[in-house]
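J.: I would like the atomic coordinates for the input below:
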Amino acid sequence: MFKECSDIVIRPFDIEENVHALAVFVDGLVLTTEVDEALKAVMIYERGSEDAKRLLETVIPSGQAKTTDNYGDFLLGVLSGDTGIIIENSDKAILLGLRGPSLRSVSEPPSEAVIRGPREGFIENLRTNTSLVRRKIKSPRLKMKPFVIGKHSNTSVVLSYMEGITDPALVEEAVKRLQKIEIDGILDSGYIEELIQDSAFSPFPQIQHTERPDLVAAALLEGRIAIFVDGTPFVLLAPTVFVQLLQATEDYYERFQIGTLVRWLRYFFLFASLVTPAMYVALTTYHHVLIPTKLLFSIAAARESIPFPAIVETLIMEVIFEALREAGVRLPKAIGSAVGILGALVIGQAAVEAGIVSAPVVIVVSITGIASFTIPHFNGAIAVRMLRFPLLILASIFGVYGIFFGLILIIGHMANLRSFGVPYLTPISPLKLSDLKDVLIRAPQWALSTRPSFLHVRDDTRMSDTMSKEIKDQNGSKGDSPDDKR
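T.: Coordinates of the predicted model:
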């Protein structure tokens, strides 16, 4: 079976010279020093040498060791990094969990940096990732349900949830969808995200992904589920509603006034990123009377020598900006940011001086690009970037009416979306007043005493209000003040 597999080590050995045995492991996936120590302990064992279970209980020092009588489970364990031991005249094999360390250390996730908050992020090792969450939620109610998905990759997947909090129907549905996946291999969590989401043709993400353990812990405590995939630092969270794409973990680490202000800015710039280029094209093409006179004269003077209509020059700059952004991501970090900034400045200035595009278009596209960066989750920002172009086309044909028509279509589509059965616009539509305290505003922590009702959790109480009532009743001090005692 392992012919022409140079990384597979098959090591025959004897137990006290009378029982033949075989050790099998993958070079590079195991700790060879610990494997040597375990084999040394097995070799000198005398009594009942052929009994795998007794060897496991009395000799082998590994804490993560088990026996199996299934050949498929044995192969899967070896290919996953375990060390397999087969003993002559024994109907059971031993699997030693002596896996090597992860290749990358835990560090701050580059895609979700924060000013205040933990500086740790997930890595490509599944057990390291689950341990990071277990370190934050030290409760036996935190469940980790294992799966193996992929006909050839045999990728380890873990479904995590909080027993007693998460809706059992949600867990059952997630298990059902994961078990129905039949594919050659899973190389990233994006495979699973696309296979289990409710609507594959929607530009809006119905499953959130993150590299932050604190965000996963917070989602689990809310009553959501998390899906860990071995080999990727991105963990999936479901169900996901639209407002959660505009919430960042840092909102809950700062004072609620700051969190609310930043959240308002995100909503404003989300709308600006979506409609600003389309509004510019609509106003300059059809609705000149809506532009102030001085501003209209300035725009007309800037566009006097431009050979293209407003829609063409806007599309040119939008496509160039998206290309520069993509190039900045793909290039090495040392030069990526420099290429993005210099490219935008040089190309924009040269295009204006050459008379290809006007200066107002460069300003509009720049504002649009900056506004899109305020969306904290990357997959949410991609949806806005994609929908910007259809709105541009509608604005060039129907003016402002086309923009409103496009917005109606977008909102109607979002209202029809579901994420594991939860309406995508919840808690705005359908309206749930108790959940609005964490949508447009970020209420104080003492006001967030209940979990989101749209998740149908089994325990909706998040915290007690005893302390906040006591502080309020005593006017901020406990007991009598020194002046009152006098």
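J.: contacts and neighbour counts: CA atoms only from here.
T.: Fine.
J.: all strands of the stretch 301-450 of the chain, in order?
T.: Along the stretch 301-450 of the chain, counting by DSSP state E, counting those that start in this stretch, strands occupy 418-419, 422-423.
J.: how about the nearest residue to Ile44, chain neighbours excluded?
T.: Glu16 (5.5 Å; CA to CA, 6 or more residues apart in numbering).
J.: burial of the one you found, as a residue count?
T.: Counted with other CA atoms under 10 Å, the neighbours of Glu16 add up to 14.
J.: so what's it up against?
T.: Counting by CA atoms under 8 Å, 6 or more residues apart in numbering, Glu16 makes contact with 43-46.
J.: before we move on, the earlier item: can you lay out the strands of the stretch 301-450 of the chain as JSON lines showing mean neighbour count and distance to Ile94?
T.: As requested, those are exported to JSON lines (neighbours: other CA atoms under 10 Å; distance: least, CA to CA, whole Å):
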{"stretch": "strand 418-419", "mean neighbour count": "19", "distance to Ile94": "42"}
{"stretch": "strand 422-423", "mean neighbour count": "20", "distance to Ile94": "45"}
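J.: right, and those strands - which one's nearest Ala52?
T.: For Ala52, the closest of the strands of the stretch 301-450 of the chain is strand 418-419, at 47.5 Å, according to CA to CA.
J.: Just list what that closest one packs against, helices and strands only.
T.: Using 3 or more CA pairs under 8 Å, 6 or more residues apart in numbering; DSSP states H and E, no helix or strand is in contact with strand 418-419.
J.: Report the distance from it to the chain centre.
T.: Centroid separation between strand 418-419 and its chain, computed with CA atoms, centre = their mean, to the nearest Å, is 17 Å.
J.: thinking again about what came up before, same list, the strands of the stretch 301-450 of the chain, but as a markdown table with distance to Ile367 please.
T.: As requested, the strands of the stretch 301-450 of the chain are exported to a markdown table (distance: least, CA to CA, whole Å):
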| stretch | distance to Ile367 |
| --- | --- |
| strand 418-419 | 32 |
| strand 422-423 | 32 |
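J.: compare with the first, here's sequence two:
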Amino acid sequence: MRTFRRIRKNIKLKNQEKPSRSKELSVALQITGDFDYDIQIIRSTFEKSKDVIIREFKIGQENKLNAAIIYTDGLADSNMIQHFILDPLMNEPFDEVLANHTLESNNILRWFEKSKLTIGDIKEIPDFHELNNAVLTGNTVIIIDGNKMAISASTLGWEDRGVTEPASQTVVRGPREGFSENFRTNTALIRRKINDANLLCEQKKIGKVTKTNVAVMYIKGIVTDSIVEEVHRRLDRIDIDGILESGYIEELIQDETYTPFPTIYNTERPDVVAGCLLEGRVAIVVDGTPFVLIVPSLFIQSFQVAEDYYQRADIATLLRILRITCFLIALIGPSFYIAVTTYHQEMLPTPLLISLAAQREGVPFPAFVEAIMMEVTFEILREAGIRMPRAVGQAVSIVGALVLGQAAVEAGIVSASMVIVVSITAIANFVFPAYNMAISVRMLRFGMMGLAASFGLYGITLGLLALLLHLNSLRSFGIPYMSPFGPFILEDQRDTLLRFPHWKMLSRPRLINQNNLKRQKH
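T.: Below you'll find the predicted structure:
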């Protein structure tokens, strides 16, 4: 028994002598300047992280001064570390400097900063908390014996996907570049579009564990200051352990209203972000995702694409009207068919009514049940096509729809006219440029079908009125969601349903921008 107690006591003493990893990660202990002690703390912190490299060496050809570099393998560029850090520190003579060096000062550290380290971004680090963050974000930290500060050198060098064409927002005419998962690449793509010193990029870290980089970008002098303040206020109140994609940020900062409609816009295209910034909006760039958030977002924005501004005004106007028409078809197409065939047959021409009656002969279900079955079947096929491997996903969704539709008609489960209506509705749903708006319509469609089955055209009218009232009650960062229709702003109608020529769009949206309204001279 005494032997067991003695062993447990020895283990306890050893644990007390060894720095605790959790303690070092949570408490911002200052760097002491005692090289052996500082390295011991760093080694205990990253004891089980084999991808964190701690390389000790002697400075100069005379080997008089202890030093070490700490970096994460895979996040830092090993070639930069070798050529711009290790070679200058290990292979050059420092007789005079080392002779004048005293352990109580940081003079030698600053001398290395100014004279020998040729890396662009260098930052002094006073404590182990900042040191850990620097190492885990791809920087290389340099510790020199006798110095109570460390140096963080920017050596980011991980592999990324590169700049490719965005998959979710393709265009016939326009730039083919899209955002990637690399945070700095994304901010650089936006700066490449807007070469102005007033384009500000304010950066912060969100997530207690992931410490994800988030940038707020806007153009000073164009954006309304209250919108920027509101964005920062909502971002600062986020208290969560991790941010893995911009969808986390979107859900945490959106206006607290229960609605299926997106009140924050997202895009993969730098030209779309640049256009929104020039209108006075704010962009939120999140590290690790190609989707950039834009606030405030308006309802009409979901039906506008970048290509509208690269085509002639008449073509862009025609396509916008087509998208709004498809929105109505996707929302009330099956509902209108259910209402007319169930309650309002007198609205149909007699030959068409006879044809529909002949098709429905032998169908055991009412029109509402037919529509529900076909819509659910199509949603299953659509989801299966998305989740399956790309090579077979499209083939399964197309062939499945054709085979099931034809088999259902021949088996007498549904009518051929219902298959046509559901197919047109599904195709119209694909016309929407904004994917999250298309999902909203898909959800609302089932509610409209229920109202049509219960009350006919009166139910559809009631549903549309309720939907219109709901849309007018929404706000996005203080801006009415249905602007410039409600409130109605005549000047802003030049870029809503219609797209006037560029030489006629003289001003920016009035509710979004209150500082610098003029785009160009008359």
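J.: hmm, back to that, which one (most neighbours) among the contacts of Glu16 of structure 1?
T.: Most crowded among those, counting by other CA under 10 Å, is Met43 at 18 neighbours.
J.: Next, find the distance separating the residue lying closest to it once chain neighbours are set aside from Ile192 of structure 1.
T.: Closest residue to Met43 of structure 1 apart from its sequence neighbours, by CA to CA, 6+ apart: Ile15 at 4.3 Å. Per CA to CA, to the nearest Å, Ile15 of structure 1 is found 45 Å from Ile192 of structure 1.
J.: what's the answer for Ser372 of structure 1, then?
T.: As judged by CA to CA, Ser372 of structure 1 and Ile192 of structure 1 stand 26 Å apart.
J.: Compare the two and say which is more crowded by neighbours.
T.: Ser372 (22 against 19).
J.: Would you mind finding the match for that one in structure 2?
T.: Matched by TM-score structural alignment, Ser372 of structure 1 corresponds to Asn429 in structure 2.
J.: what's the helix or strand for the nearest residue to its match once chain neighbours are set aside?
T.: Nearest non-adjacent residue to Asn429 of structure 2, counting by CA to CA, 6+ apart: Ala330, 5.5 Å away. Assigned by DSSP states H and E, Ala330 of structure 2 belongs to helix 313-342.
J.: what's the matching range in structure 1 for that helix?
T.: By TM-score structural alignment, helix 313-342 of structure 2 lines up with residues 256-285 in structure 1.
J.: Give me the mean distance between the matching stretch and structure 2.
T.: On superposition with structure 2, the mean distance recorded for stretch 256-285 of structure 1 (mean CA distance after the TM-score superposition for structure 1) is 0.6 Å.
J.: need the helices for the stretch 251-400 of structure 1, in chain order.
T.: Secondary structure of the stretch 251-400 of structure 1 (DSSP state H, counting those that start in this stretch): helices at 256-285, 293-302, 310-330, 333-353, 359-372, 378-398, 400-416.
J.: Could you do the stretch 1-150 of structure 2 as well?
T.: Counting by DSSP H, counting those that start in this stretch, the stretch 1-150 of structure 2 has helices at residues 2-17, 21-26, 35-45, 78-81, 87-91, 95-99, 107-115, 128-136.
J.: winner for burial among those helices?
T.: helix 128-136 (a mean of 20; mean count of other CA atoms under 10 Å).
J.: what's the angle between that helix and helix 35-45?
T.: Counting by axes from the mean of the first three to the mean of the last three CA atoms, to 10 degrees, helix 128-136 of structure 2 lies at 60 degrees to helix 35-45.
J.: Next, count neighbours for the residue mapped onto Phe2 of structure 1 from structure 2.
T.: Matched by TM-score structural alignment, Phe2 of structure 1 corresponds to Phe46 in structure 2. Look at Phe46 of structure 2: counted by other CA under 10 Å, it has 16 neighbours.
J.: show me the contacts for Phe46 of structure 2.
T.: By CA under 8 Å, 6+ apart, the contact list for Phe46 of structure 2 reads 21, 52.
J.: Return the distance of it relative to Glu56 of structure 2.
T.: For Phe46 of structure 2, the distance to Glu56 of structure 2 - CA to CA - is 15 Å.
J.: Could you do Gly456 of structure 2 as well?
T.: Separation of Gly456 of structure 2 from Glu56 of structure 2 (CA to CA): 79 Å.
J.: Just want to know which of these two has more residues nearby.
T.: The neighbour count for Gly456 of structure 2 versus Glu56, taken as other CA under 10 Å, is higher for Gly456 (22 against 15).
J.: So what does that one match up with in structure 1?
T.: If you follow Gly456 of structure 2 across to structure 1 using TM-score structural alignment, you land on Gly399.
J.: Correct me if wrong: that match contacts His288.
T.: No. In this structure, Gly399 of structure 1 is not within contact of His288 by CA atoms under 8 Å, at 10.9 Å.
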